[in-house]
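Asks: I need the structure of the sequence given here:
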Amino acid sequence: MDEVMSGWAKRVAEAELGDGLPRRWAHSQGVAARAAEVGRILGNDADLLMAAAVLHDVGYARRLAVTGFHPLDGARFLRDEHGTDERLVRLVANHSFALLEAEERGLREELATEFPLLEEPLLVDALVYCDMTTTPDGGQTTAAERVAEIVDRYGADGVVGRFIRRAAPEIFAAVERVEAALAAQPR
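Replies: Below is the predicted model of the structure:
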């Protein structure tokens, strides 16, 4: 994967989110900006992280929202309409502990079978870090503030609220692992 992929990914994400969901597009751009900062810990996978970061929420686009579960809808779109790299599709499908939300929605088996989780812990953690330290408007935040914001926005008892509360310990652990990797890597 090279920088051509992240450029393509940005164009696709902007086409799907830019006009119809400008706040979601701002968030995606902020997540990509975080990916540019942390990509140094991933070596050759830095551009893959950038592409996944900008595309992670593409499944929110109205025309793509088939199941209403954006990781699954986005991954299917990337696979079916674009023939996208399998690793990128699997990152989008499983971003930020999506399997836990899929379980809340009765879609866990479908997601896990169709798009198995990548066995690349640092890459998966890096995408969690980028997503969970970026506000809905694309600014930087802490993972704790982001989780609290999601609970406030969706309600503690809704599907997303239940999911994010269950996922919070894993989110915080992933963020800590990335922060440790960043601290260990010379700038």
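Asks: use CA for all of it now, contacts and neighbours both
Replies: OK.
Asks: buried stuff in the top helix by length along the chain?
Replies: When the chain is parsed with DSSP state H, its longest helix is helix 159-184. Using 16 or more other C-alpha atoms under 10 Å as the test for burial, helix 159-184 gives 160-165, 167-168, 170-172, 174-175, 177-178, 181-182.
Asks: same deal with stretch 9-17?
Replies: Applying a neighbour-count criterion of 16+ other C-alpha under 10 Å, one finds 9, 10, 12, 13, 14, 16, 17 buried in stretch 9-17.
Asks: what do you get for stretch 57-66?
Replies: Under the neighbour-count criterion of 16+ other C-alpha under 10 Å, stretch 57-66 has 57, 58, 59, 60, 61, 64, 65, 66 buried.
Asks: To compare with the earlier structure, here is another sequence to fold:
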Amino acid sequence: MSDLIAQAQQLAGELLDSPALVERWAHVQGVGRRAAELSVTVQPAERNLLVAAAWLHDIGYAPGLAATGLHSLDGARYLRQHGYAPQLVGLIAHHTCARFEAAERGLADQLEDYPLDDGPLMDALVTADLTIGPQGQRLDVGERIEEILRRYPSQSPVHRAIQHAAPVLRAHVRRTLARLDRPEP
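Replies: Predicted coordinates for the structure are as follows:
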């Protein structure tokens, strides 16, 4: 295991492994494992970055970090303040089409401060996130999108954002699975 992945696992555990965030922590652990499986879809030099991003993608939900209501932005701010690489920070900021939720929350201008990677690396991160459910279980992308929509009421910015982003999210997953030479589930 690389130092970057070990550091990401440790930080995620420190921030998310608590009784209040049991499901979030289970999800993050599952996403970390799934990203390791999907790492073959990115360049070898980016594989550790992908897995580290998977471990860190939801740290913005941690008490003390959650400030804006947009967990991806809150996590990215924390990582930037602590000197993490801009590419990793950008992956956290923009994961799983955060730009849609940022627009819903009036935070799009703040998200623009972070670099957007919209290639195979982001595809794989989105796929890892959208093929793992809240208890760390494997789901297909359709099941995961439906689970998120059920969890958040229709007036929630998260619900509205996922509804609008669904075709883009599915495209991320489709591209990643094509790189694995497997059909979309």
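Asks: For the longest helix of the first structure, what is the distance to the chain centroid?
Replies: In terms of C-alpha atoms, centre = their mean, to the nearest Å, the centre of helix 159-184 of the first structure is found 12 Å from the chain centre.
Asks: before we move on, what about stretch 149-163 of the first structure?
Replies: 17 Å.
Asks: residue range for it in the second structure?
Replies: Per TM-score structural alignment, the counterpart of stretch 149-163 of the first structure in the second structure is residues 147-161.
Asks: So which residues of the second structure form helices?
Replies: Along the second structure, counting by DSSP H, helices occupy 3-16, 22-38, 47-56, 71-81, 86-94, 98-105, 108-111, 120-130, 141-151, 157-179.
Asks: tell me the average deviation of the longest one from the first structure after fitting.
Replies: For helix 157-179 of the second structure, the mean deviation from the first structure after alignment is 0.5 Å (mean C-alpha distance after the TM-score superposition for the first structure).
Asks: Quick one: list the elements packing against that helix.
Replies: For helix 157-179 of the second structure, the packing partners by 3 or more C-alpha pairs under 8 Å, 6 or more residues apart in numbering; DSSP states H and E come out as helix 98-105, helix 120-130, helix 141-151.
Asks: and the last one with helix 120-130, angle?
Replies: Looking back up the chat, that one is helix 141-151 of the second structure. With axes from the mean of the first three to the mean of the last three C-alpha atoms, to 10 degrees as the basis, helix 141-151 of the second structure and helix 120-130 are set at 60 degrees to each other.
Asks: For residue 124 of the second structure, which non-adjacent residue is closest in space?
Replies: Leaving out its chain neighbours, the residue that sits closest to residue 124 of the second structure by C-alpha to C-alpha, 6 or more residues apart in numbering is residue 176, at 5.7 Å.
Asks: what residues are up against that neighbour?
Replies: For residue 176 of the second structure, the contact set (C-alpha atoms under 8 Å, 6 or more residues apart in numbering) comprises 38, 41, 120, 123, 124, 127.
Asks: need the contact list for the last one.
Replies: What it means is residue 127 of the second structure. 141, 172, 173, 176.
Asks: Aligned against the first structure, show me the partner of the second one.
Replies: Read it as residue 172 of the second structure. By TM-score structural alignment, residue 172 of the second structure lines up with residue 174.
Asks: what's the neighbour count on the nearest residue to its match once chain neighbours are set aside?
Replies: Using C-alpha to C-alpha, 6+ apart and skipping residues adjacent in sequence, the residue nearest residue 174 of the first structure is residue 125, 5.0 Å away. For residue 125 of the first structure, the count of nearby residues is 22 (other C-alpha atoms under 10 Å).
Asks: now residue 32 of the second structure
Replies: 28.
Asks: wouldn't it be in contact with residue 55 here?
Replies: Yes - if you go by C-alpha atoms under 8 Å, residue 32 of the second structure and residue 55 touch, sitting 5.1 Å apart.
Asks: Dump the contacts of residue 127 of the second structure to JSON lines, plus distance to residue 77 of the second structure.
Replies: Below are the contacts of residue 127 of the second structure laid out as JSON lines (distance: C-alpha to C-alpha, whole Å):
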{"residue": "141", "distance to residue 77 of the second structure": "28"}
{"residue": "172", "distance to residue 77 of the second structure": "24"}
{"residue": "173", "distance to residue 77 of the second structure": "26"}
{"residue": "176", "distance to residue 77 of the second structure": "27"}
